[in-house]
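Enquirer: sequence plus the predicted model coming up.
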Amino acid sequence: MTKRLQAVHILLICFSLMACTASDSQEKAPSVASGPAKAAAPDTSDTKKGSRPGAVLDTAGYDKRMKAIANGDSSGRWPVKAPYPLPGAIFPFNRVIAYYGNLFSKGMGILGELPKKEMLRKLKGEVTKWEKADPATPVRPALHYIAVTAQGTPGRDGKYRLRMPFHQIDTILKWSKEIGALTFIDVQVGQSTLQEELPRFEKYFKLPGFHLGIDPEFSMKNGETPGSRIGTFSAGDINYTIDYLAKIVRENDLPPKILVVHRFTNDMVTGYKKIRKVPEVQVVIDMDGWGSKALKTGTYNTFVYRQPVQFTGFKLFYKNDLKRGSTGLFEPKELLRFTPKPVYIQYQ
């Protein structure tokens, strides 16, 4: 990872941190106008029985799509060898197009920057672009809400993170239902831990279609202030999360959960070879850096392609990817040339 990318990304962190209050107080979520409703067609699988009565997985279709995602890779890295997922798995049968942000801030992403109706209309436009670029792969829209935000000040308990009110998650769930979208929450632990933060959301993880993103950038292991340096998660941290979600899936007869792990430096994720692959959880390593197309391509090839985990994602910044020296925002047809092809696309 170049010093330039780290510097500009740290600047983005600072803007994000200033967007939220420095205490752990919970504010009332702003009200927003209603948007259009459109249901997405679920994947149908038909050859392998699963744990839920009548549920089956199309293993031949799975293998074929995994090979297509590998995009001709001859290195042996892709497709990654892993157990078949439980029936109802989103990947590789679909691509997810997600809008990311926080309802308290217009500076943390498109989800929160625009009024609801305008935001959902814009998301629908991105979904349509991807459907046209890759007609063979159904597209699932998603809303990805930052439920725990890293902070530049310690707060009441000294954890350097701010927990958003549950009624905001309820709002996002309502919006997702209106358009047939998946729902994700994102967790930035600051000086807290995944073990402390994730169980608070268990009632939501018991819902089908509700998924998780974790951000190593804001996991400060040695007492640093978020934004002062880039944080890290180990394979142990990620495996805790996988085991936690897998247990919920098994106990509640759910389809697999998606776990998105953000990454744009080598040290943000350590011990990638030890990250577990289980039928209950589908892990996406999401290329989260911003900058020129050449810089983002280099980051993807270095830290995502060369260190395979399971699936890959790509983050696009409507504003920061278009700053000085920009070569424009990646179009779907360009990202479909990547090896492997990303299955999760996040817009901020």
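Expert: On my side now, so go ahead.
Enquirer: can we go C-alpha only for contacts and neighbour counts from here?
Expert: Will do.
Enquirer: in the stretch 151-300 of the chain, which spans are strands?
Expert: Under the criterion DSSP state E, counting those that start in this stretch, the stretch 151-300 of the chain contains strands at 161-163, 182-187, 210-214, 233-234, 257-263, 269-270, 281-287.
Enquirer: name the residues that touch the fifth one?
Expert: Contacts made with strand 257-263 from outside it, assessed by Cα atoms under 8 Å, 6 or more residues apart in numbering, are listed as 89, 209-217, 242, 245-246, 249, 269, 280-289, 303.
Enquirer: adding distance to residue 12 and mean neighbour count, write the strands of the stretch 151-300 of the chain out as TSV.
Expert: Formatted as TSV, the strands of the stretch 151-300 of the chain follow (distance: least, Cα to Cα, whole Å; neighbours: other Cα atoms under 10 Å):
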stretch	distance to residue 12	mean neighbour count
strand 161-163	16	25
strand 182-187	17	25
strand 210-214	17	23
strand 233-234	20	20
strand 257-263	15	24
strand 269-270	20	20
strand 281-287	15	26
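Enquirer: any idea which of the ones you listed gets closest to residue 171?
Expert: strand 182-187 (10.8 Å; Cα to Cα).
Enquirer: which other helices and strands does the closest one contact?
Expert: Packing partners of strand 182-187 (3 or more Cα pairs under 8 Å, 6 or more residues apart in numbering; DSSP states H and E): strand 139-150, helix 166-179, strand 210-214.
Enquirer: okay, the ones you listed, which one's buried deepest?
Expert: Compared across the helices and strands packed on strand 182-187, strand 139-150 shows the largest average neighbour count, a mean of 25 (mean count of other Cα atoms under 10 Å).
Enquirer: that one vs helix 166-179, what angle?
Expert: Relative orientation of strand 139-150 versus helix 166-179 (axes from the mean of the first three to the mean of the last three Cα atoms, to 10 degrees): 170 degrees.
Enquirer: can you give me the neighbour number for residue 199?
Expert: Each residue near residue 199 was counted by other Cα atoms under 10 Å, and the total is 13.
Enquirer: and it, how far from residue 272?
Expert: Counting by Cα to Cα, to the nearest Å, the separation of residue 199 from residue 272 is 24 Å.
Enquirer: next, the one to line up against it:
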Amino acid sequence: MRTRARRRLVALVVPALVLLAGCTAGTGPSPAVTTPTGAPPSPSRTSGPLPIRAVAPAEPAVVVDVTDPVQAALAASRALYAAAPVAVLAAADDTAGQLTAASAAVALGAPLLLTPPAAAASGGVTEPGLAAELTRLRTVAVLVVGPAPAPRGVVVVRLPGGAGGAALTRATGAAFGSTAPVAPGDEAAAVGRLARPRPTVLAASATAVVVGAVAAGDPGPGRTQPVLASPVLAAAEPLVPTLPRTSPPAAVAATVALTGAGTVPPAVLATVRAAGLPLVDAPGADPRATSSAVQALARATPAHVLALGAAFGPGDRLAERVATATTGVELPGGGQLYFPQDEALPGKRYVSIYGSPGTPALGVLGEQDVPATIARAQAHAEPYRALTADTVVPGVEIIATIASAGPGTDGNYSQERPVADLLPLVQAAGAAGMSVVLDLQPGRTDFLTQAQEYQPLLELPYVSLALDPEWRLGPTQVHLKQIGHVDVDEVNAVSAWLAQLVRDHHLPQKALVLHEFALSMIAGRDRLDTSHDELAVVIHVDGQGSQPAKVGTWNAIRQGAPAGVHWGWKNFYDEDKPAMLDPVGTYAIQPTPDLVTYQ
């Protein structure tokens, strides 16, 4: 009886050996395939490859919350795939399995989906959304890597986490590059670098030992490549090695994925790379934040973005930010944010000289010609660079409308300088990489009316706007009889108009500077609108006199200020007593001023 049984066993094993004889040699377990009850039969191997189809996201900007890796993987698949006859599956708590699965997914061009951690998936229960997603994708076969429970109704091919290139090639029919061990914490970066046609075989560093050169993921003679044991690879499983033949999707055109909002699950990155999307790092979840992000988006000119992290949202705001970034136009100091806020990035600070061209009595800016003014502004900024890790940007604040003693021909007690008069200095400052701020002293007219007169200059990316309420008069007032003031509603009207101008022209962020040395100067300041994504609001404290008095004014103005504003400090050559602060003293003011102006 034992002899007959042995012969029958040999008879069963020999065909399997013949089947495997044509496979590429290599160490590690061969893949196993099972067809659950009710599953469709494996597609004919004589038919053409089944096409996998990737698509652009439905909206210009789609934001994926990556807090839950299982749900994030499903969301990425829904956003990027219309059809996937083959998909890849791993368990959410199986790092080794996810790395192997990521390599397979990118090679196939298929989405990588996750089952919940083993404790949540006990008894073979999987994420309910997984079955729905496989149905939507019209999936007929799944490569399951590691101990993840198999979905029902599809052909299942299994591999262990840590499987080598030879086993992956047998299972998928795809080509792979060399094996690379991945250290803990480096999983996302390693997956983000995967690319067809021969993606690297990623393996958790504890499961892969690479000795010398490795060709096509095969350890070769005399080399070893240990793999994690997998409890689902029972010895009795039949050894039929491959998935149905598929053709990978064409890379999704004009679409990029944004990272930079924190850690992204490797499975999500694998799906993104499988669909052919390039990754653009946008620190702080803002594509305008860095020069590298702006220039990467300018090169890609995407029509769609998939943002990986809830901090990027909402989608409509992100779409506006991306549209701005794709212009490639940057602010002085780099990027498109006036004050970058991410702690991982260098900030920006500004040092400017103040006045009106050709008018020495109004400040140091007007005491010399244009080239000398540029040089003087740069010289004022230079000493500050050694005092901060932030980027220090030199600038000019130009009085565009000048408070006048007489009413003038228009009766508004404000002399509006023609745009043509200001243009030479504005353009020279821009060419020198400097910031420009136009200052308005409107007299009896309103700030919005005057701001609109300088729209041609404000359409330049490096030109911002300042409002000086000291010189805003009532209908019967004249200058120097009282301190002027403005109602916050008028300020908010200007900020809304300026934000719309920035948005309409896809300009980098602008500063809206509000001069203030008395709390009465902006009535209703607690209602100041600082919500415009296109603007950075600066309250510029213009106190003069003794240094103790100036510090007192600084502290008083800061009390009760709206959240989100930045702060400016002014040094006066003649009015500060006993003398104006030097750069060290200026930056000793707390909080350190974001903008320092000299008058």
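Expert: Looks like it arrived, so ask away. What you are looking at is a predicted structure, and each value in this text was computed from that prediction instead of being measured.
Enquirer: report the TM-score for the pair.
Expert: Superposed pair, TM-score by TM-score structural alignment, normalised by the length of structure 1: 0.73. Supporting alignment: 274 aligned residues with a Cα RMSD of 2.6 Å.
Enquirer: doesn't residue 562 of structure 2 belong to a helix?
Expert: No: Residue 562 of structure 2 is assigned coil when assessed by DSSP: H, G, I helix; E, B strand; the rest coil, not a helix.
Enquirer: now do the contacts for it.
Expert: Contacts of residue 562 of structure 2 by Cα under 8 Å, 6+ apart are 525-528, 530.
Enquirer: ok, and the most crowded of those residues?
Expert: Result: residue 528 is most packed of the contacts of residue 562 of structure 2 (other Cα under 10 Å), 21 neighbours.
Enquirer: just give the nearest non-adjacent residue to the alignment partner in structure 1 of it, would you?
Expert: Mapped onto structure 1 by TM-score structural alignment, residue 528 of structure 2 lines up with residue 275. In space, and not counting its chain neighbours, residue 275 of structure 1 is closest to residue 235: 5.2 Å by Cα to Cα, 6 or more residues apart in numbering.
Enquirer: pick out the residue closest to the middle of structure 1.
Expert: residue 260 (3.9 Å; Cα atoms, centre = their mean).
Enquirer: check contacts around the alignment partner in structure 1 of residue 394 of structure 2.
Expert: With TM-score structural alignment as the criterion, residue 394 of structure 2 lines up with residue 141 in structure 1. By Cα under 8 Å, 6+ apart, the contact set of residue 141 of structure 1 is 96-98, 123-124, 127, 179-182.
Enquirer: now distance to residue 345 of structure 1 too, for the strands of the stretch 151-300 of structure 1, in TSV please.
Expert: TSV is the format used below for those (distance: least, Cα to Cα, whole Å):
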stretch	distance to residue 345 of structure 1
strand 161-163	25
strand 182-187	13
strand 210-214	13
strand 233-234	22
strand 257-263	11
strand 269-270	20
strand 281-287	8
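Enquirer: and those strands: which comes nearest residue 48 of structure 1?
Expert: With Cα to Cα as the yardstick, what comes closest out of those is strand 281-287 (17.3 Å).
Enquirer: quick one: what's aligned to residue 210 of structure 1 in structure 2?
Expert: Per TM-score structural alignment, residue 210 of structure 1 is aligned with residue 463.
Enquirer: and the gap between that match and residue 366 of structure 2?
Expert: Distance of residue 463 of structure 2 to residue 366 of structure 2, given as Cα to Cα: 18 Å.
Enquirer: got it, and residue 594 of structure 2?
Expert: Distance from residue 594 of structure 2 to residue 366 of structure 2, by Cα to Cα: 24 Å.
Enquirer: cool, and residue 357 of structure 2?
Expert: In this view, residue 357 of structure 2 and residue 366 of structure 2 are 4 Å apart by Cα to Cα.
Enquirer: so the two - more neighbours on which side?
Expert: residue 357 (24 against 20).
Enquirer: what residue of structure 1 takes the place of the more buried one?
Expert: Using TM-score structural alignment, residue 357 of structure 2 lines up with residue 103 in structure 1.
Enquirer: cool, and residue 201 of structure 2?
Expert: Per TM-score structural alignment, there is no equivalent position to residue 201 of structure 2 in structure 1.
Enquirer: is it true that residue 201 of structure 2 touches residue 169?
Expert: No: applying Cα atoms under 8 Å as the test, residue 201 of structure 2 and residue 169 come out as separate, 10.5 Å apart.
Enquirer: neighbour-wise, which of those two wins?
Expert: More neighbours surround residue 201 than the other of residue 201 of structure 2 and residue 169, with 30 against 22 (other Cα under 10 Å).
Enquirer: residue 341 of structure 1 reaches residue 335, doesn't it?
Expert: Yes: with contact defined as Cα under 8 Å, residue 341 of structure 1 reaches residue 335; the gap is 6.9 Å.
Enquirer: out of the two, which sits in the busier spot?
Expert: Between residue 341 of structure 1 and residue 335, counted using other Cα under 10 Å, the more crowded position is residue 341 (20 against 16).
Enquirer: what's the nearest residue to that one if we skip its chain neighbours?
Expert: residue 69 (5.0 Å).
Enquirer: A strand includes that neighbour, no?
Expert: No: when classified by three-state DSSP, residue 69 of structure 1 is found to be helix rather than part of a strand.
Enquirer: ok, now which ones touch the aligned residue in structure 2 for residue 266 of structure 1?
Expert: Counting by TM-score structural alignment, residue 266 of structure 1 corresponds to residue 519 in structure 2. Residues near residue 519 of structure 2 by Cα under 8 Å, 6+ apart: 556-557.
Enquirer: and the gap between residue 519 of structure 2 and residue 171 of structure 2?
Expert: For residue 519 of structure 2 relative to residue 171 of structure 2 (Cα to Cα), the value is 73 Å.
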